[in-house]
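**Q** test case, fold it:
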Amino acid sequence: MSAPIVFIDGDQGTTGLQIHDRLRNRTDISLFTLAAGERKDARRRAEAINACDIAILCLPDAAAREAVGAIVNPAVRVIDASSAHRTQSGWTYGFPEMAPEQAALIANASRVTNPGCYPTGAVGLLRPLAQAGLIPGNYPISIHAVSGYSGRGRAGVEEHEGAGADRAPMYQVYGLELAHKHTPEIQQHAGLAQRPIFVPAYGAFRQGIVLTVPLVLELLAPGVDGATVHACLARHYAGSTHVRVLPMPESGAVKHLDPQVLNGTNDMQLSVFHDAEHGHVLLSAVFDNLGKGASGAAVQNLDLMLAR
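**A** Have a look, this model is predicted:
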């Protein structure tokens, strides 16, 4: 039996390059990409996607929709790393740890949409709490996240590593119109009754994310405290290979969160910090925006689909 053909469409961007690096030495698949002169040839791209078993799309949203629209072979399965299909029906959300049944849904899906980098952390923290009823539907959720500049794609890499790198900003908050494209994705897949406030930022480091969500205990369900929140997350991710909830005694000793500590992995670490005196809790997620937040997640989804 021949190895499944995996076609990466858009392998020259930051996500595509890392997916290619993670897959290039594998012998259980036949990895295929287009030559430089064929990447903008619509006919050649359509031929390639219809000849593969699984296509991984690392494209801008419009190009990803175009690629999916070109599929006429019903046997072709897709992992879309763009944001084009993350809130669309008919697509399976590619966050295997999101729910007990999610890995099986991904394994059997023909259309999988990779989560966004920021939503991976936000959904990972909030969905278990919302499902358990610990966060009321009217709670005003706010999310702050800092990503490495590779989150901007090639433009961010060029700004910080190119000729004018000495003029690149050390830190920049963006999305100040409060309409970041990841916000509807977070709301839908975290199961939030109302739209959260999401404020992202870029730092002067290549990759990695720290995402935080503050909670005021008196606005949560009655009787909920830091230990309750932690127990809910720990129970949800018990036995998970790639998502770890830091034990409360360990989180009490943490003084800083390093966004780069899990770079190069497909892992995510969740923590719960609490101030019992003032009734405050801080949730945090640390992971690689190009690992669990993009390329690593795509490969994890690919492995689930191949194992079907």
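
**Q** please count neighbours and contacts with C-alpha atoms only from this point.
**A** Fine.

**Q** strands of the stretch 201-308 of the chain, start to end?
**A** 209-216, 243-245, 268-275, 280-287 (DSSP state E, counting those that start in this stretch).

**Q** of all the ones you listed, which one comes closest to Ser2?
**A** In terms of Cα to Cα, the element of the strands of the stretch 201-308 of the chain nearest to Ser2 is strand 243-245, at 33.3 Å.

**Q** so how far is the lengthiest helix in the chain off the chain centroid?
**A** Scanning the chain for the helix with the most residues, using DSSP state H, yields helix 117-131. Offset of helix 117-131 from its chain centre (Cα atoms, centre = their mean, to the nearest Å): 10 Å.

**Q** mind giving me the packing neighbours of the next helix or strand after that helix?
**A** Later in the chain than helix 117-131, the nearest helix or strand by DSSP states H and E is strand 142-148. Under the contact definition 3 or more Cα pairs under 8 Å, 6 or more residues apart in numbering; DSSP states H and E, strand 142-148 sits against strand 197-203, strand 209-216.

**Q** could you rerun that using 10 Å?
**A** Counting contacts by 3 or more Cα pairs under 10 Å, 6 or more residues apart in numbering; DSSP states H and E, strand 142-148 is packed against helix 117-131, strand 171-173, strand 197-203, strand 209-216, strand 280-287.

**Q** what's the angle from the fourth one to strand 280-287?
**A** Between the axis of strand 209-216 and that of strand 280-287 there is an angle of 160 degrees, by axes from the mean of the first three to the mean of the last three Cα atoms, to 10 degrees.

**Q** quick revisit: could the helices and strands packed on strand 142-148 go into a markdown table alongside mean neighbour count?
**A** Shown next, in a markdown table, are the helices and strands packed on strand 142-148 (neighbours: other Cα atoms under 10 Å):
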| stretch | mean neighbour count |
| --- | --- |
| helix 117-131 | 24 |
| strand 171-173 | 14 |
| strand 197-203 | 20 |
| strand 209-216 | 22 |
| strand 280-287 | 23 |
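
**Q** run this one through as well so I can compare:
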Amino acid sequence: MSIPVVFIDGDQGTTGLQIHQRLQGRDDLQLVTLPAASRKDPERRAAAINACDIALLCLPDDAARAAVASISNPAVRVIDASSAHRTDPDWVYGFAQMSERHDEVIAHASRVSNPGCYPTGAVGLLRPLIDAGLVSRDYPISISAVSGYSGKGRAGVDEFEGPDAAQATPFQVYGLGLAHKHVPEIQQYSGLSERPVFVPSYGSFRQGIVLTIPLQLRLLAPGVTGARLHACLERHYAGSEFVEVVGMDEAKAMTGLDPRQLNDTDRLRLMVFENAGHVLLAAVFDNLGKGAAGAAVQNLNLMIAGA
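**A** Below is the predicted model:
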């Protein structure tokens, strides 16, 4: 089999740079990017994308749609890291551990939409529990998450690391219109029938995410406990290379969660806390790792293996 040609369109943003760094030096693929002078040339970009085997799009939503529209070669496969196609039924959602054998679906897909950073944690926690019937599809879910400022992209890095960094707000809750673009994605792939409330925020650290979802046991089916929720997650992710479910005893001993604890890894750590009829589901991961570039590279590896 010939070595696949992988084209990164948009390798100068936070996600694109991370993907580029991860793929450099690999001898099982031929990595292609455009020189700076050609990055905004529609003809050069179209030629590059139609000459590759797999295109990795690290672009704003409208630019990603335009890039896909420029594809005339039916053999070209695409991984889109933007949110342009995440709820499109013609695209495969790129969270390999979402359900049984979903990695095989990704391996043979021609169009894969990389998950958003926040949805990675929310879907990772909720989908197994909803599929198992332990959390009802119409449960009034509320999600709170804090991300490192790199989640804003280059603008966030400039804000906190540029010449005016001293004036950067150390912590900011945003999405107060309760219409964050990740909400439809979370709802669709978690299996919820109702829109969740999602409250995101940025902190004054470069990367990392803590995402939490509170549940009240009195609103769940009779007999559902924190231990049952934990056991369900543990079964679902048993043997997973990238997803770890922390033991209940270990979680009980924790006094805090550092969003940076999995930085520079591609892992997702899930936890269940329980007390006095309340349960807190929690996820920790790197927004640039499992939440972006790491997931894209995992999907790329699956697609290369499935070719």
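
**Q** tell me how the two chains score on TM-score.
**A** Overlay of the two chains. TM-score (TM-score structural alignment, normalised by the length of structure 2): 0.99; 306 aligned residues with a Cα RMSD of 0.6 Å.

**Q** distance to Ser89 of structure 1 for the helices and strands packed on strand 142-148 of structure 1 - can I get that in TSV?
**A** What follows is these, written out as TSV (distance: least, Cα to Cα, whole Å):
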stretch	distance to Ser89 of structure 1
helix 117-131	18
strand 171-173	32
strand 197-203	23
strand 209-216	27
strand 280-287	27
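
**Q** Glu47 of structure 1 is nearest to which of the ones you listed?
**A** Nearest to Glu47 of structure 1 among these is helix 117-131; the distance by Cα to Cα comes to 30.1 Å.

**Q** angle of that closest one against strand 209-216?
**A** 30 degrees.

**Q** against Val146 of structure 1, how distant is the residue nearest to Val216 of structure 1 when sequence neighbours are not counted?
**A** Nearest non-adjacent residue to Val216 of structure 1, counting by Cα to Cα, 6 or more residues apart in numbering: His280, 4.9 Å away. Distance of His280 of structure 1 to Val146 of structure 1, computed by Cα to Cα, to the nearest Å: 21 Å.

**Q** still on that earlier bit, with distance to Lys181 of structure 1 as added columns, please give the strands of the stretch 201-308 of structure 1 in CSV.
**A** Listed next are these as CSV, based on distance: least, Cα to Cα, whole Å:
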stretch, distance to Lys181 of structure 1
strand 209-216, 16
strand 243-245, 25
strand 268-275, 22
strand 280-287, 20
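
**Q** ok, which of those strands comes nearest Ala62 of structure 1?
**A** Across the strands of the stretch 201-308 of structure 1, closest to Ala62 of structure 1 is strand 209-216 (Cα to Cα), at 26.1 Å.

**Q** mean per-residue distance, that closest one versus structure 2.
**A** After superposition onto structure 2, the mean distance of strand 209-216 of structure 1 to its aligned counterpart is 0.2 Å, using mean Cα distance after the TM-score superposition for structure 1.

**Q** how far away is Thr92 of structure 1 from Asn301 of structure 1?
**A** According to Cα to Cα, Thr92 of structure 1 and Asn301 of structure 1 sit 11 Å apart.

**Q** now list whatever residues contact both of these two.
**A** The contact sets of Thr92 of structure 1 and Asn301 overlap at Ile79, Ile106, Ala107, Val112, Thr113, Asn114 (Cα atoms under 10 Å, 6 or more residues apart in numbering).

**Q** element containing the second one, please.
**A** In the assignment (DSSP H and E), Ile106 of structure 1 maps to helix 102-107.

**Q** repeat that for the fourth one.
**A** Using DSSP H and E, Val112 of structure 1 maps to strand 111-113.

**Q** what do you get for the first one?
**A** Assignment of secondary structure by DSSP H and E places Ile79 of structure 1 within strand 77-80.

**Q** now that strand on structure 2. Mean distance?
**A** Relative to structure 2, strand 77-80 of structure 1 is 0.2 Å off (mean Cα distance after the TM-score superposition for structure 1).

**Q** what's that strand packed up against?
**A** Judged by 3+ Cα pairs under 10 Å, 6+ apart, strand 77-80 of structure 1 is in contact with strand 5-9, helix 42-50, strand 54-57, helix 61-69, strand 111-113, helix 296-306.

**Q** which part of structure 2 lines up with the longest one?
**A** Pointing back at helix 296-306 of structure 1 there. The aligned range for helix 296-306 of structure 1 in structure 2 is 294-304, by TM-score structural alignment.

**Q** tell me the buried residues in that stretch?
**A** Across stretch 294-304 of structure 2, burial judged by 16 or more other Cα atoms under 10 Å covers Gly294, Ala295, Ala296, Val297, Gln298, Asn299, Leu300, Leu302, Met303, Ile304.

**Q** and for stretch 229-249 of structure 1?
**A** Quick answer for stretch 229-249 of structure 1 (16+ other Cα under 10 Å): Val229, His230, Leu233, Ala234, His236, Tyr237, His242, Val243, Arg244, Val245, Leu246, Met248.

**Q** inside helices: which ones of those residues?
**A** Per DSSP H, those map to helices at Val229, His230, Leu233, Ala234, His236, Met248.

**Q** make a markdown table out of these and add distance to Leu129 of structure 1.
**A** Formatted as a markdown table, those follow (distance: Cα to Cα, whole Å):
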| residue | distance to Leu129 of structure 1 |
| --- | --- |
| Val229 | 7 |
| His230 | 9 |
| Leu233 | 7 |
| Ala234 | 11 |
| His236 | 9 |
| Met248 | 17 |
